[in-house]
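1. structure for the following, please:
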Amino acid sequence: MSHPKNSNFHLLMFPWFAFGHMTPFLHLSNRLAERGYSSTFLLPIKAIQQLQHLNLYPHLITFHPLTVPHVEGLPEGTQNASDIPIQFTYLLAAAMDRTRDQVERVIRDTKPKLIFYDVAHWVPEITKAFGIKAINYSVVSAASIAIVLVPARNVPKDKPITEAELLVPPAGYPSSTVVLRGHEVRSLLFISQPFGEGITFYERIYKAMKESDALAIRTCNETEGKFCEYIGSQYGKPVFLTGPMLPEPPKMPLEDRWVKWLSGFQPGSVVFCAFGSQIVLEKNQFQELVLGLELTGLPFLVALKPPMGAATVEEALPKGFEERVKGRGVVWGGWVQQLMILEHPSVGCFVSHCGFGSMWESLMSDCRAVLIPHLGDQILNTRFMAEELKVAVEVVRDEKAWFSKENLSKSIKSVMDKGSVMCSMLKENHRKWREMLNKGLMNSYVDKFIENMHELVN
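-> Predicted structure coming up:
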């Protein structure tokens, strides 16, 4: 659907400086540009170089470089979250806040109709002065927002939230299946940790959502409708849904090395494992992971960052591992074309951390899903996939959040054994969801989202 006023309907995009946030914002820009909407995209200089190839409409989407100011304690040259260990992220948030003058200048110069932002809680203060509407765009699951980031959670300012408090769902939470375990709750305590100067993660996101003119969420009514309604009622805001905002199929082919390697195996027989751009495992967990994949007896491709204390993945591999899996197992420390690997006919299982992007890629692919979440929203995404939608298996872990090679192997075998009840159930549920989330439905979400944008500014 093309709107007659779209040529004058300029947008400004200002996502958090992490690829899991910047790329969904860019996918949204692409889908809107497809219908004639132009946007200015505010990004750190280095991120522009890395995301340039994903800008499908360079005549409509302009990248505006931001200089990331230095903050004491932040490693020199840091521009986005994948440049640093996760414990430094709060300093990157402080650096982002110091770009406020640059952002305000761009708003003044471009005079957008709307600005989309996520963690920069101060954006509405600027837009109100200019009479511009601001949409808070969440690229994590509605289920995770509904359990952690609603006013009913009422995180105290003067003291950190406790494990016991987090174990209790907030008032009115619309699901009984997301039951948290002790070690998972500990990973959710980040919400009361600093995220910038003089502000906690919860305070920042709560304010960013509360001060917006509308909330947008990267999800669908079909999967998370009840959570979206709950969030809207909690914040007293209109909630617009974009659909999952997956990228268009890449124009560049899968690298030859992977085409050749994957094509040597039977259809649906290869296990692919990847944990995104930020997860770095401890060495013994890294070894347990690859040994678990070896134990399956299946061909596998692992794409992970080198574990802590190792310069390369090769030096961290268990003794004798490479010789034992030669010809059927590859551990790769570099970047891979994840979406294209998942689409290869030889790949039948995706072992992931269940970041929200990977969650949707898994749901829309043909692969069976085995999940090993690491951080807050990944845990809630995993519970949603495994217990609400029943399309995935979660690897069992102990109270310290460690998984064994035996449990990993058992989970993979349970979804890859075509004769098992578990495999049949997951496959059937997955098929139903994939058919429902077809391209026509995704396009209708974008059309509806455009209507919502126009209604907001009129």
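
2. switch to C-alpha atoms for all contacts and neighbour counts from now on
-> OK.

3. mind listing the strands for the stretch 101-250 of the chain?
-> Secondary structure of the stretch 101-250 of the chain (DSSP state E, counting those that start in this stretch): strands at 114-117, 133-138, 214-217, 239-241.

4. among those, which is the most enclosed?
-> Mean neighbour count (mean count of other C-alpha atoms under 10 Å) peaks for strand 133-138 among the strands of the stretch 101-250 of the chain, with a mean of 26.

5. ok, residue 370 - contacts?
-> 349-352, 392-395, 411-412, 415 (C-alpha atoms under 8 Å, 6 or more residues apart in numbering).

6. can I get these in CSV with neighbour count?
-> Below are the contacts of residue 370 laid out as CSV (neighbours: other C-alpha atoms under 10 Å):
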residue, neighbour count
349, 25
350, 27
351, 27
352, 23
392, 32
393, 24
394, 24
395, 20
411, 22
412, 26
415, 25
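
7. would you do the same for the sequence below? I want to compare the two.
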Amino acid sequence: MDLPVYMLYAITTLVNTRYSTIRQIILSSWEKLRDDTFESERTADAIVLNTFQDLERQFIELYEKVIGKKVWTVGPLNLYNKDEYSKSLRGNKLGAEKQEIVFNWLDSHKPKSVLYISFGSLTRKNALQLMELGSGLEAANKPFIWVLKEAEITPEVERWLSKDFEKRVQQKGLICRGWVPQLAILSHPSIGGFMTHCGWNSILESISLGVPMITWPHFSDQFTNEKLVVNVLGLGVSLGTETVCWMPAADDETIWVHWDDIEKAVQKLMGEEEEAKAMRRKATDTAANAKKAMEMGGSSYDNITQLIESIML
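-> Here you go, the predicted structure:
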């Protein structure tokens, strides 16, 4: 997600400030963002949401009833990106060499066989948790592509990756350091699952492309989003965490999710049991509904048309 200017300023101008101070400033910025959102909702004539009617109809209808205003659902907006160049811009554009490595690797795998792992732009994990995640992926023995943020790759993590882990999993896994074009990767035929932090953009992209999920929420609405994916839609497997863990301190050694729970979740989502197959079928059906919503005569298409007409009146 794009951060408001005042949050970017707080982060970029206080890089040398104590961790606790930076954390408090960011939390205060989130509070301001929340308050601004509530005020905008209160004063708006209508609400426009990046979702579609068939995905969460009962909640949209309840929301309209509670706020007493029209709610226009106009998504999934990522389906507007129909060309490869547009898809490549979601998550920043890869360099040509790195892009070739990533997509050649994906091309070498069977359809729906690869687990994609990425946790958005704001969340961070300490070294021990990253190693625990790696152990779970290795034990599950399923193909995976794992995106690690540069801020997470401490000297300790880099030593673990380059001297040990990457060599052991080189036949099964690909580690991507830094940004990747998420939408293009999720669109690849070899992707069969997505381990996600449950940010709304990531969830909607995964849903619209027919990719079931392993859910690992970290903060804010991500826990509610997880319940929609797992409990309501039946499109995901939860890792079971209920702890806010989005920005650990430098000396934090907490392990929130253990390797064996990660292994079980990967096996459950990516395996060949009937439950996994049923989840994949449901994901395919939900993706078809998402595409219909954006086509002429679909709910989102009609809502966009009516929204434009209402503005022009």
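
8. and the TM-score between these chains?
-> Overlay of the two chains. TM-score (TM-score structural alignment, normalised by the length of the second structure): 0.79; 284 aligned residues with a C-alpha RMSD of 3.2 Å.

9. from the contacts of residue 370 of the first structure, which land in strands?
-> Cross-referencing those against strands under DSSP state E gives 349-352, 392-394.

10. ok, so of these, who is nearest residue 96 of the first structure?
-> residue 352 (28.9 Å; C-alpha to C-alpha).

11. if we can go back for a sec, any chance of the strands of the stretch 101-250 of the first structure in a markdown table, plus distance to residue 166 of the first structure?
-> Output for those, formatted as a markdown table (distance: least, C-alpha to C-alpha, whole Å):
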| stretch | distance to residue 166 of the first structure |
| --- | --- |
| strand 114-117 | 27 |
| strand 133-138 | 21 |
| strand 214-217 | 23 |
| strand 239-241 | 25 |
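
12. what kind of secondary structure is residue 244 of the second structure in?
-> coil (DSSP: H, G, I helix; E, B strand; the rest coil).

13. ok, it to residue 20 of the second structure distance?
-> 16 Å (C-alpha to C-alpha, to the nearest Å).

14. quick one: which of those two has more around it?
-> Neighbour comparison, residue 244 of the second structure and residue 20: the larger count goes to residue 244, with 14 against 9 (by other C-alpha atoms under 10 Å).

15. for that one, give me its contacts.
-> Residue 244 of the second structure touches 217-219, counting by C-alpha under 8 Å, 6+ apart.

16. out of these, who's the most crowded?
-> Going by other C-alpha under 10 Å, residue 217 tops the contacts of residue 244 of the second structure with 28 neighbours.

17. what's the counterpart of it in the first structure?
-> Using TM-score structural alignment, the equivalent of residue 217 of the second structure in the first structure is residue 373.

18. got it, and residue 70 of the second structure?
-> Match for residue 70 of the second structure (TM-score structural alignment): residue 238.

19. its match is in contact with residue 215, isn't it?
-> Yes. Applying C-alpha atoms under 8 Å, one finds residue 238 of the first structure in contact with residue 215, separated by 6.2 Å.

20. shared neighbours of those two, anything?
-> residue 232.

21. ok, now how distant is the residue nearest to residue 376 of the first structure when sequence neighbours are not counted from residue 391 of the first structure?
-> Nearest residue to residue 376 of the first structure, sequence neighbours excluded (C-alpha to C-alpha, 6 or more residues apart in numbering): residue 188, at 4.8 Å. Separation of residue 188 of the first structure from residue 391 of the first structure (C-alpha to C-alpha) stands at 24 Å.

22. and those two? Which one has more around it.
-> residue 391 (25 against 22).

23. residue contacts, the residue mapped onto the more buried one from the second structure?
-> Alignment note (TM-score structural alignment): residue 391 of the first structure maps to residue 235 of the second structure. Counting by C-alpha under 8 Å, 6+ apart, residue 235 of the second structure touches 212-213, 229, 279-280, 282-283.

24. among those residues, which are in helices?
-> Taking DSSP state H, the ones among the contacts of residue 235 of the second structure that sit in helices are 279-280, 282-283.

25. how about those residues in TSV, adding distance to residue 132 of the second structure?
-> What follows is those, written out as TSV (distance: C-alpha to C-alpha, whole Å):
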residue	distance to residue 132 of the second structure
279	26
280	27
282	30
283	28
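
26. what's in contact with the longest helix belonging to the first structure?
-> Longest helix in the first structure by number of residues, with DSSP H as the criterion: helix 439-457. Residues outside helix 439-457 of the first structure that contact it (C-alpha under 8 Å, 6+ apart) are 1, 31-32, 113-114, 133, 214, 240-245.

27. repeat for stretch 87-107 of the second structure
-> Stretch 87-107 of the second structure is contacted by residues 81, 114, 174, 179-185, 188, 190-191 when judged by C-alpha under 8 Å, 6+ apart.

28. now a PyMOL select for only the buried ones of those.
-> Typed into PyMOL, the line below selects the buried ones among those, using 16 or more other C-alpha atoms under 10 Å:
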select buried, resi 114+174+179+180+181+182+183+184+185+188+190+191
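
29. and the contacts of stretch 87-107 of the second structure as a markdown table, adding distance to residue 164 of the second structure?
-> As requested, the contacts of stretch 87-107 of the second structure are exported to a markdown table (distance: C-alpha to C-alpha, whole Å):
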| residue | distance to residue 164 of the second structure |
| --- | --- |
| 81 | 39 |
| 114 | 22 |
| 174 | 14 |
| 179 | 23 |
| 180 | 23 |
| 181 | 27 |
| 182 | 27 |
| 183 | 30 |
| 184 | 29 |
| 185 | 26 |
| 188 | 29 |
| 190 | 26 |
| 191 | 26 |
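
30. right, I'll call it a day here.
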